[in-house]
Structure formats: structure tokens, C-alpha cells
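K.L.:
Just to be clear, the model below is a prediction. Sequence and coordinates:
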Amino acid sequence: MRQPDIAITGLGLVTPAGHTAEANWATLCRGRSVADADPLLAGLPVDFSCRIADFDAEAQLGRLAQRLDPFTQFALVAARHAVVDAGLEARSWRGERVGVVLGVGSTSMSTYETLFSHLHAGNPERVSPLALPRSLPNMAAGEVALDLGAQGPNFTVSTACASGATAIGVARDLLRSGVCDIVLTGGAEGARTRISAACFARMQALSRRRDQPALASRPFDTARDGFVLGEGAAVLVLERLSGARARRAPVQALLRGYGASADAHHPISPHPEGRGVLQAIAAALEDGGCRPNDIGHINAHGTSTPRNDALEAAALRRVFGDRTPPVTAPKGVIGHSLGAAGAIEAAYTVLALRHQKVPPVANFQNQDTDHEIDIVAGEPRAVSADAALSFSFGFGGQNAVLLLTSP
């Protein structure tokens, strides 16, 4: 039985590159990192990040913002934008047929930092009664449902840095099964916290270029030395193509394939031969009925860490041979938003298909000669591409690959 085609009809983005899809695309195409010194991280070994600028939660959400942690604020604003972009009117839909599936990589570290400081100071009475409901990972999806009247299946998935992409794949399955008519899906993360920065620094996962933060994130470059913390959210509106056409919705792209796998190798290190990555790529291609030579460009996971980038490039060579499709890696511009990254980059892949351009990788100059791939650098590259892959990988050996095509 042929599975129904799944349409992407709306995008909402709140990232260090901007608060709208248009602003994100413009920043991405400039190919310059937005990393800068971060007062929140002052005094730590790594004291810079990619921040969301000019985000006034109270102006956007009113008093509601006071009960929400940043990751949920980002998700809620992105969801509202996505619904408008899809030409939908929240609460006028059949709410029981609208689902919400969001990816969140971790609980709200910023809230827990504050709570633990109160407890260590012997002041348990200062622990807010709202602390738990505002910081639970599922509240990103829960608050979106509350705000928009989405009464269908509602949950959060967590596969570390693959969470946003995994959520999109799961949302696709809800539509294929007929459980939902519309699913709001994506990811959200408030990764800029002192404890996150300290932990990742101790793991030697973060770039140490404190004197030149704008040059720190450099995916696939030979001088890469780690990633830069980011934050943000992306929400995509998914519908069956038949339903989208029936309501004359603006179909922006199709979600044709999804592949997921586990390395089953190590808690934080990817499999040295990229077996899980290769498995997820193959699954996405098979699911979408595509061959490697059908793919017009790749949105790489590209964290700017020495090991991840090398293994990812080697996997690309295994699948595509000497002539890989043009490769971009948005984390060079916006840093690594952890659980939100896969959703943000899926949205970027939709924009690339729409504009028929591949944005450049920030700070890229030279690559490892033993697994060279076609990195887009310097300026956007015009392409004629009907299909693209977006990669997301995470701790625990989590791998998720999305296959997106033009409508």
C-alpha cells in the first residue's frame, strides 16, 4: 500500500539567525558566524555563544512568558509563526485531529541552576512551586497545545542532538497512520547555561577561541576545535498532501523519507566506521524511493568537532563516492542548538529547496584531504535540486536523517 505524501506547509523559526524564516535565510546566506562573548557565561573557560538577539518574551507572549522557561518560549513563538505561515487559524481547526511532537535534548538547566542555589543556601522556601511544570521537557509540546488548542497526540521526544529531526520523523508517522490531520513538529532548546557550558568544556567539545569567537565554529575545516553553544526553536506544520491541497495550503516541500538508527557503540563517541549513520542514510533513501544520485544537496550535522566531522565526511564519501552533492553546515553560523538543531536545519533545508541555493559554511578554508567532500564556501551556490538530505546525530549513538523534496 502506497503511503500518503506528507507536505510541509508552514515554518516558524526563532534562532540566533533571526526570528523569522526570511531573517534566518538572509543571515545563513551571508555565511558569517553570529558567535560573540556571552555575559551569562562570564568567568567560564568558554565564555562565548550564539545567542538569540532582541527576543522579548513578554512582548511576544505577555504574562504567559513568566511561567515559561526559555526553551518553551522559543517553541511557542515558533509554533505561532508556523501556524500563520501555513494559512491556518488556531482553534478554528478540529483540535482533536491536531498533534504536537517536539524534540528537546535536555531539561531546563537554567531553572535547575537557580533552584539548586536556593537549596544549597538553605532556603527551600524560595523554590518556586512552578519550577517543575515550567522545566519539564514535555512542557514545550504541552504549552504549544494549550496555546493553540491542539488536542491530538502531544509529546516530546529526546534523542540528544537528533531530537528535532526524530520528532519530525515521528510526526510524519502520525500522519501516515491517519491518527492526525495536522502535526506541529520540530524542536526547542535553551542550551546557553553555565552548567552546559562547563560540562561541554570539560569534555573538550567546545571551541576555545575566546579571542575570536566569530571564527570559532568552522565545520569540516582542518582548524576546527569544537562547537559553539547555541539556542532556539523551529516548528514545522506537517499535513498529508491531499489535505493540504484540499484547503489550498502553501506547500513548501515534501517530507519524503526518514531514517533512524542507533550506533550501539559508545555513550558519546560515534561509531568509528559510521555504521549507524550509513544505516540511517540508506533507510531515508529507501523510504523516500530515492537513489544517491537523486540528492541535490546535503545539510550536514557538521558540529565543528574533529571526530564528528571526519566521520560524517567519510560516510558521505561511502554513500556518494568522489562526487558528493554540495554540502552545507549551518552550525558554522548559528552554533549548535542541541535538541533543536535537527528541526532548525530541516527548516533550512526547506528554504534551500525553495530558493534553489545552498548557503555557505562559515569560516571554511581547508578540509581534510583523506575524505574530501563538496563544501559550499564563501557565498551561496545556485543549484538545481529537487531532493536534499538533512543529517542529525546525537549522544547515545542516535542518528536521524530526513529526505526532503520540492513539492
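P.N.:
Done, it's in.
K.L.:
From here on, just use CA atoms for contacts and neighbour counts.
P.N.:
Will do.
K.L.:
could you measure the nearest residue to Leu278 once chain neighbours are set aside against Phe74, distance?
P.N.:
Spatial nearest neighbour of Leu278, chain neighbours left out: Ala315 (6.4 Å); criterion: CA to CA, 6 or more residues apart in numbering. Remark: distance between Ala315 and Phe74 (CA to CA, to the nearest Å) = 33 Å.
K.L.:
try it against this one:
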Amino acid sequence: MAGTSLLERLVSIYYDDPIRFPGLRAVTLAQWMLESGRGTSGLATAHYNLAGMKWRSEMAPYATKVLYLAHDGPDYYCKFATLENFIAGYWAFLNRSPYSGWEEHTDDPEDFIGFIGKTYSGSDAYAAKVLALLPEAEALLRAAAAAPADDAPAPAAADAALDLGTLVIDPGHGGTQPLPGSSPNNAISVSGVKEKKLTLDFAFSLKSALERQAHGAGETLRVVLTRSSDVNVAGRDRAQRAFTTGARAFLSLHFNGNANPTPSGVETYLRAQENGNINYAEDLAFAQAVQAGLLSGLRSVAPGTKDRGVKPDTQTQHSGGLAVLSDINLGNTTSGRRCVAALAEIEFITNPAVDARLVSGPDALENRTAVMESLATALRRYLHP
């Protein structure tokens, strides 16, 4: 695979998102496909705006304002920090006067898009274009719902120059209910974006970068996510994905937060020796590779990024050990297979400068892509035998 596309990411999140009108899921996806050229438009790739939504003050809880040069000239549009924010923002966008009464047209997708499309474009032709894409949208959603759990070990590579094995990426947090070893959310950015949404978005970006880089280098690399939508997964179950997939490495992505807005920088944690790490030296080398990759990427967009170093998990609030770094949970044994593991705190999203750089600013998506490209390079280099 050459990389996970923006549309694939959107479908992965949207297919089980608890929207108010599930019967409209496919037709709204079809509309977004039309508006964004199946996720390839500049507005979509740079600002996660797949519906061409112009800025309105009512959108402040979901988006920030960005000046964008569209085909009909420059104007202010909505910029979304994550695809989850875009989905929520789209439904909120309808609750404005031009679309008043749309909720009376929700029993049938054709009736809904006929009403919305006529209001949006002033023509019945728009709805016809959306409906022409409806079968494709339905097929994408069915495929996402039927996707395998991805727990089987990776098949042996046939003709690839180099097989790098399997890497598990764990987007921290998720959902609404606390589970053992995993809270729904911790940090919230200055602009109001939850850590759980950013970890998922960064994980998707990292997966895409890894797949694209490996494909270009003639390598095989299987990348598995512990979650691909807004659900919580217990810490033990996150780590066990490494065992069930036969992974060589496990990386959990998180963001720091602080009541004081000044702290910043990147840090990476590994299982402490005091917490029973049976492969400390290997974990340390992996954590150092993760830290170096992140630091290099972050400094490419902010040269003054602070290196907070590699640390044992005794220095976290869970001093007794992080569940996602547990050798038992990872399936590691003294005489058998071993999977290296680390947890990265990418930055402090409670720092205004960091928020502007990686979350809400006009170059945020470009910057985070650069950071994940750097991390992907470091991870591939580490996985080379």
C-alpha cells in the first residue's frame, strides 16, 4: 500500500460515528466526496474541510478561520484540526438559517440532499451529482464496517527487497468511558481540541507516511492501529495487539498538557527496569530512535523545540508502570519473542505557540505531516535489520 488516503481516513472514522441521523451517513459522505474531489482538494488536504464550508462565527467551537484561495476567489473558510472536528462541524453548520427546516427532510437521503443541495447551490443539478456518488459512498462504508480486526500475523513477503515486519501504533485515549489503563481524554489544546482526537489524526498521518515511504523504498511494512475511530481501548488490550499481530515494535502516541501555558517540548517513555522490563536495553534504543525522529521533525518546523529526553515510566503519574508498556501485556517473555515499546508525548498542546503550530494555525496540517514523516523515517531506520 502506498499510503492511506485522506478519504480512507475519513471513512474509517465516519462509518461508526454516532451521528444523529445514521440513515444520512452515506449521502453526506457522497456530498463530501463531490466537494473535495474524493479528498484531494487543497481545502481538504490543507484544512480538513471536505465540504467547502465558509467561515461563520457559529463554527468557532469546531473550526478556526483561514483565508483560502478557491476557484471563485479568496475568502475565509473553516479550518478543522481533525477529521472528527470536521464531521461534527458539518452537522453544526446545517443549524443555520439558510438550512432551517433540514431536519424535516431526514427520512430519505434523496429528500435530504435535494433540500440541502437546492439551498446550497440554487439548483436541482447539485443533488443529482451527489446521488451519482451514493453507491460508491455506500460501498466504502460497507468495506470499512467489514474490515478485519487485523490480528493475524503478517504474511511472509514474497518479492519485496526487505520485510520490516509489523509495527503497532496506538492513538492514546478515545471514547467517553474510562477503562483500566486508559482514560477517555487528558489534555485539551488552547484552541479546544481534545488530545484523543489529535492522537488519532497523528496516528493516521504516521501510518500513511510509513506505508508511503516503505512502498517507495521497496520494503514491506505492516502498520496496525489499536483504534481507528473514537473508541476507548483498555491499556492491556492496546499492548496485546503487539502480541496478536506478531509486531516487532509498539508505539503509543500522546500529547502533554499543563495548567501553566509555558512548558513545551517532546519526551518519550519506556518501561523502567524497576517496573520489571525484561528487555530494557532494546526498549531504550527504540525510545531513543522515537525521540530523535520526533525531535528532528518538530525542529524542522520550530527550531527551538525543547528536547525533554527519554525517561522511564516511573517518572509518569503512573509510577508503578504504564499498561501499554508492560512486557506481560505485550506478550514478551525472557526466552521467547520480544516486542520493543515506547510512549511518546509529542508536545504540550496547552502551549499557545504549539497549538498554533500543530493544531489550529494555517500551516498546522503541513507541520504535523512533516513531523510524522520524520518519525516514520526514524522508525523504518530502526526496523531495518
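P.N.:
Yep, that arrived. Values in this document were obtained by computation on a predicted structure and should not be read as measured data.
K.L.:
Kindly provide the TM-score of these chains.
P.N.:
Aligned and superposed, the two chains score 0.32 in TM-score terms (TM-score structural alignment, normalised by the length of structure 2); 217 aligned residues with a CA RMSD of 7.2 Å.
K.L.:
follow-up on the earlier one: what about Ala315 and Phe74 of structure 1, which has more around it?
P.N.:
More crowded of Ala315 of structure 1 and Phe74, by other CA atoms under 10 Å: Phe74, with 29 against 20.
K.L.:
what secondary structure does that one sit in?
P.N.:
Following DSSP: H, G, I helix; E, B strand; the rest coil, Phe74 of structure 1 is assigned to helix.
K.L.:
if you go through the stretch 1-150 of structure 2 in chain order, where are the helices?
P.N.:
Read by DSSP state H, counting those that start in this stretch, the stretch 1-150 of structure 2 holds these helices, from start to end of the chain: 6-14, 25-36, 42-47, 83-93, 109-121, 125-132, 134-145.
K.L.:
Just give the number of residues close to Ala246 of structure 1.
P.N.:
For Ala246 of structure 1, using other CA under 10 Å, the count is 8.
K.L.:
let me fix that: Thr27 of structure 1
P.N.:
By other CA under 10 Å, the residues close to Thr27 of structure 1 number 18.
K.L.:
Helix, strand, or coil at it?
P.N.:
Applying three-state DSSP: Thr27 of structure 1 is helix.
K.L.:
those strands in structure 2, which residues are they?
P.N.:
64-70, 73-79, 162-171, 219-225, 249-256, 266-270, 307-312, 340-348 (DSSP state E).
K.L.:
An error on my part: the question was meant for structure 1.
P.N.:
Listed from the start of the chain, structure 1 has strands (DSSP E) covering 6-14, 36-37, 48-49, 98-103, 154-157, 182-189, 232-240, 253-262, 297-299, 327-328, 357-358, 381-382, 387-394, 398-405.
K.L.:
related to what we said a few turns ago, format the helices of the stretch 1-150 of structure 2 as JSON lines; extra columns: mean neighbour count and distance to Thr64 of structure 2.
P.N.:
JSON lines is the format used below for the helices of the stretch 1-150 of structure 2 (neighbours: other CA atoms under 10 Å; distance: least, CA to CA, whole Å):
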{"stretch": "helix 6-14", "mean neighbour count": "20", "distance to Thr64 of structure 2": "19"}
{"stretch": "helix 25-36", "mean neighbour count": "23", "distance to Thr64 of structure 2": "19"}
{"stretch": "helix 42-47", "mean neighbour count": "20", "distance to Thr64 of structure 2": "10"}
{"stretch": "helix 83-93", "mean neighbour count": "19", "distance to Thr64 of structure 2": "11"}
{"stretch": "helix 109-121", "mean neighbour count": "18", "distance to Thr64 of structure 2": "21"}
{"stretch": "helix 125-132", "mean neighbour count": "17", "distance to Thr64 of structure 2": "27"}
{"stretch": "helix 134-145", "mean neighbour count": "17", "distance to Thr64 of structure 2": "28"}
